[in-house]
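*Asks:* the following comprises the amino acid sequence and a computationally predicted model.
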Amino acid sequence: MKLSAHLGFQFNEVPFLARFADAAKAGYKGVEFPSPYNHDPAVLKEELDRNGLHLVQIAAPMGNSQAGDKGMTPFPVRVEEYKRSIQTALNNAVYLGCPRIHVMAGIVAREADASWAVYVANLRAAVELFSASGITTLVEVMSPRGMPNFYLSSFELAERLFNEITDPNLQVLIDTYHVASLGLDVVATLKEWLPKTGHIQIADYPDRHEPGTGSLPFGAIFNAVAAFGYDQWIGCEYHPLGDTVSGLRYLAPYLANSEVLLRPGYCPQHRDP
């Protein structure tokens, strides 16, 4: 498996720019984070290159994060802002060599504020723009438990979306935590959606910590992913229960420099058989 460190969730013990080196030391070959826009792209590229890391996915600008924005895609009044956001995302992805851009749907407080037709049209515009540069557009189903009032909140809606946009450059991001939060079987969902899956993220359920701290059978999940032929990146988007490195012990067999992780110290209680 190819595991990528989510630098928004992991290695928070150090400032953001120091997390690249820590991720590489732990054995990661890929990293991801939603927003590169608060940093000089040249500085980010230098950190990636210095540490031999691939940037595997970013998100398009989500709007005003301080106001709780998690995307602008379905809002008719924000179409022009949205168009600027996907161009900004493309510019950064091309410069940083990132092959996937996650276009988040957005938080919808009132149903009247959003439009399905606008959502589809905006996503189609992103797919056309990104695919011209060889970049995949990702969308993610987020559960009401994990992200209240998120617009793309079910796989039924996702199926409707993929029926309307049949371009293979539109793919789904599957997050094990959100799948479990929706009351769905993670392995069955992966099996059903794998042909349209461009990225997977992992976190245990119910507390969204590292694998082995909750109820999800990650041994079976990893075996199933391999059996289904998925060979893309798997992002570690979880909140470490303790410090990041100690919490990586469960994933050590899948990381290149696993000897770094096998020192004495904190180890979560694994519930996987």
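*Replies:* The structure has been received and is ready for your questions. Numbering: from 1, shown residues only.

*Asks:* can we go C-alpha only for contacts and neighbour counts from here?
*Replies:* OK.

*Asks:* what separation do you get for the residue positioned nearest the centre of the chain and residue 104?
*Replies:* With distances taken as C-alpha atoms, centre = their mean, residue 201 lies nearest the centre of the chain, 5.5 Å away. Relative to residue 104, residue 201 is positioned 15 Å away (C-alpha to C-alpha, to the nearest Å).

*Asks:* then residue 144?
*Replies:* Going from residue 144 to residue 104 by C-alpha to C-alpha gives 15 Å.

*Asks:* more neighbours: which of the two?
*Replies:* Applying other C-alpha atoms under 10 Å to residue 144 and residue 104 shows that residue 104 carries more neighbours, namely 26 against 16.

*Asks:* residue contacts, the more buried one?
*Replies:* By C-alpha atoms under 8 Å, 6 or more residues apart in numbering, the residues touching residue 104 are 59-60, 62, 70-73, 139-140.

*Asks:* now residue 51
*Replies:* Contacts for residue 51 (C-alpha under 8 Å, 6+ apart) come out as 20-21, 24.

*Asks:* how about residue 191?
*Replies:* Each residue near residue 191 by C-alpha under 8 Å, 6+ apart is listed here: 224, 228.

*Asks:* which is the next helix or strand following the helix or strand where it lies?
*Replies:* Residue 191 belongs to helix 186-193 when elements are defined using DSSP states H and E. Downstream of helix 186-193, the first helix or strand assigned by DSSP H and E is strand 197-202.

*Asks:* put this beside the first:
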Amino acid sequence: MGFQDQRFDVNLSILFTELPLLERPAAAAAAGFGAVELWWPWVDSPTPPQAELDALGAALDAAGTRLVGLNFYAGQLPGPDRGALSVPGEESDRFRANIDVAADFARSVGCTALNALYGNRVAGVDPQIQDSLALENLVLAARAADRVGATLLIEALNAPESPLYPLVSAPAAIEVVDKVNTATGLGNAKFLMDLYHLSMNGENLPEVIDAYAAKTGHVQIADNPGRGAPGTGALPLEQLLDQLGKAGYDGWVGLEYKAGDRPSADSFGWLPA
């Protein structure tokens, strides 16, 4: 399976954001996509009214687009937050309140990948306390994901843009994946391999693919520098996706890049026909 055979989905939290949320699935479908992914759309609420969840489900259905990836509640994203599950107090409580809401919504729309962003380090809090809380919450999330037939994803971000986020390398994220799987015995925790973030950390991407393709449950891409569409920077993304396919990865590749000054619909010219 090479670049030409990859299954691409479009992230509706970074592309088509010039449109209201409920209009984005149809815009993605008009651009040729049958699959989309989302950060948690209700940044201020881990438990939005059921009517709002139903409206998003109806918009996805009407557009004929499948949701293939969804973040659990992660605080203000985009914004200062990078997750909630390791943050003691109110944010951790909000994450827990969101677990079943997100899982049940995922099941209702056929989404089988749920991304749990770890959360930033908090000044004055022992990192070991945060890590213990994180594992506790990730175990709950993994069990909820398993209940709805989904994979739990753990993502590495990048240190320059997320200096307080502790998982800023592939090995750091993989360590958490392994801890969650050991704790639950379910084996449904996987690595979210975001090639943009890993490149920003200066990691050797071919080595990361060789080492961790088998533990990868989802891939996201953007070019570097700039986080734009493939071809706007220097990353050999076609070559890297070829390598992923040859390593046996046959999951979705999320387009999580910025369209820049042009309309989102004009940012897909690099894609194979």
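*Replies:* Nice, I can see it. Since the structure is predicted, the reported quantities are computational estimates derived from the model, not experimental observations.

*Asks:* the residue nearest to the centre of the first structure touches residue 222, doesn't it?
*Replies:* No. Using C-alpha atoms under 8 Å, residue 201 of the first structure is not in contact with residue 222; the gap is 11.7 Å.

*Asks:* can you show me the strands along the stretch 51-200 of the first structure?
*Replies:* With strands called from DSSP state E, counting those that start in this stretch, the stretch 51-200 of the first structure shows them at 54-59, 100-102, 136-140, 170-175, 197-202.

*Asks:* mind putting those strands into a markdown table with distance to residue 215 of the first structure?
*Replies:* Formatted as a markdown table, the strands of the stretch 51-200 of the first structure follow (distance: least, C-alpha to C-alpha, whole Å):
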| stretch | distance to residue 215 of the first structure |
| --- | --- |
| strand 54-59 | 27 |
| strand 100-102 | 27 |
| strand 136-140 | 22 |
| strand 170-175 | 15 |
| strand 197-202 | 13 |
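
*Asks:* list the buried residues of the longest helix belonging to the first structure.
*Replies:* Counting by DSSP state H, the longest helix found in the first structure is helix 79-96. Residues 79, 82, 85-87, 89-90, 92-93, 96 are the ones in helix 79-96 of the first structure that count as buried (16 or more other C-alpha atoms under 10 Å).

*Asks:* and what of stretch 59-72 of the first structure?
*Replies:* Within stretch 59-72 of the first structure, the residues that count as buried by 16+ other C-alpha under 10 Å are 59-63, 69-72.

*Asks:* try stretch 113-121 of the first structure
*Replies:* Going by neighbour count (16+ other C-alpha under 10 Å), the buried part of stretch 113-121 of the first structure is 114, 118-121.

*Asks:* likewise for stretch 236-256 of the second structure?
*Replies:* Buried residues in stretch 236-256 of the second structure, counted by 16+ other C-alpha under 10 Å: 237-238, 240-245, 247, 249-256.

*Asks:* one more: stretch 38-54 of the first structure?
*Replies:* Neighbour count says stretch 38-54 of the first structure has 41, 44-45, 47-48, 51, 53-54 buried, by 16+ other C-alpha under 10 Å.

*Asks:* picking that back up, tell me which of the buried residues of stretch 59-72 of the first structure is nearest to residue 131 of the first structure?
*Replies:* Proximity of the buried residues of stretch 59-72 of the first structure to residue 131 of the first structure (C-alpha to C-alpha) peaks at residue 60, which lies at 14.5 Å.

*Asks:* next, the contact list for that closest one, please.
*Replies:* 34-35, 85-86, 88-89, 101-104.
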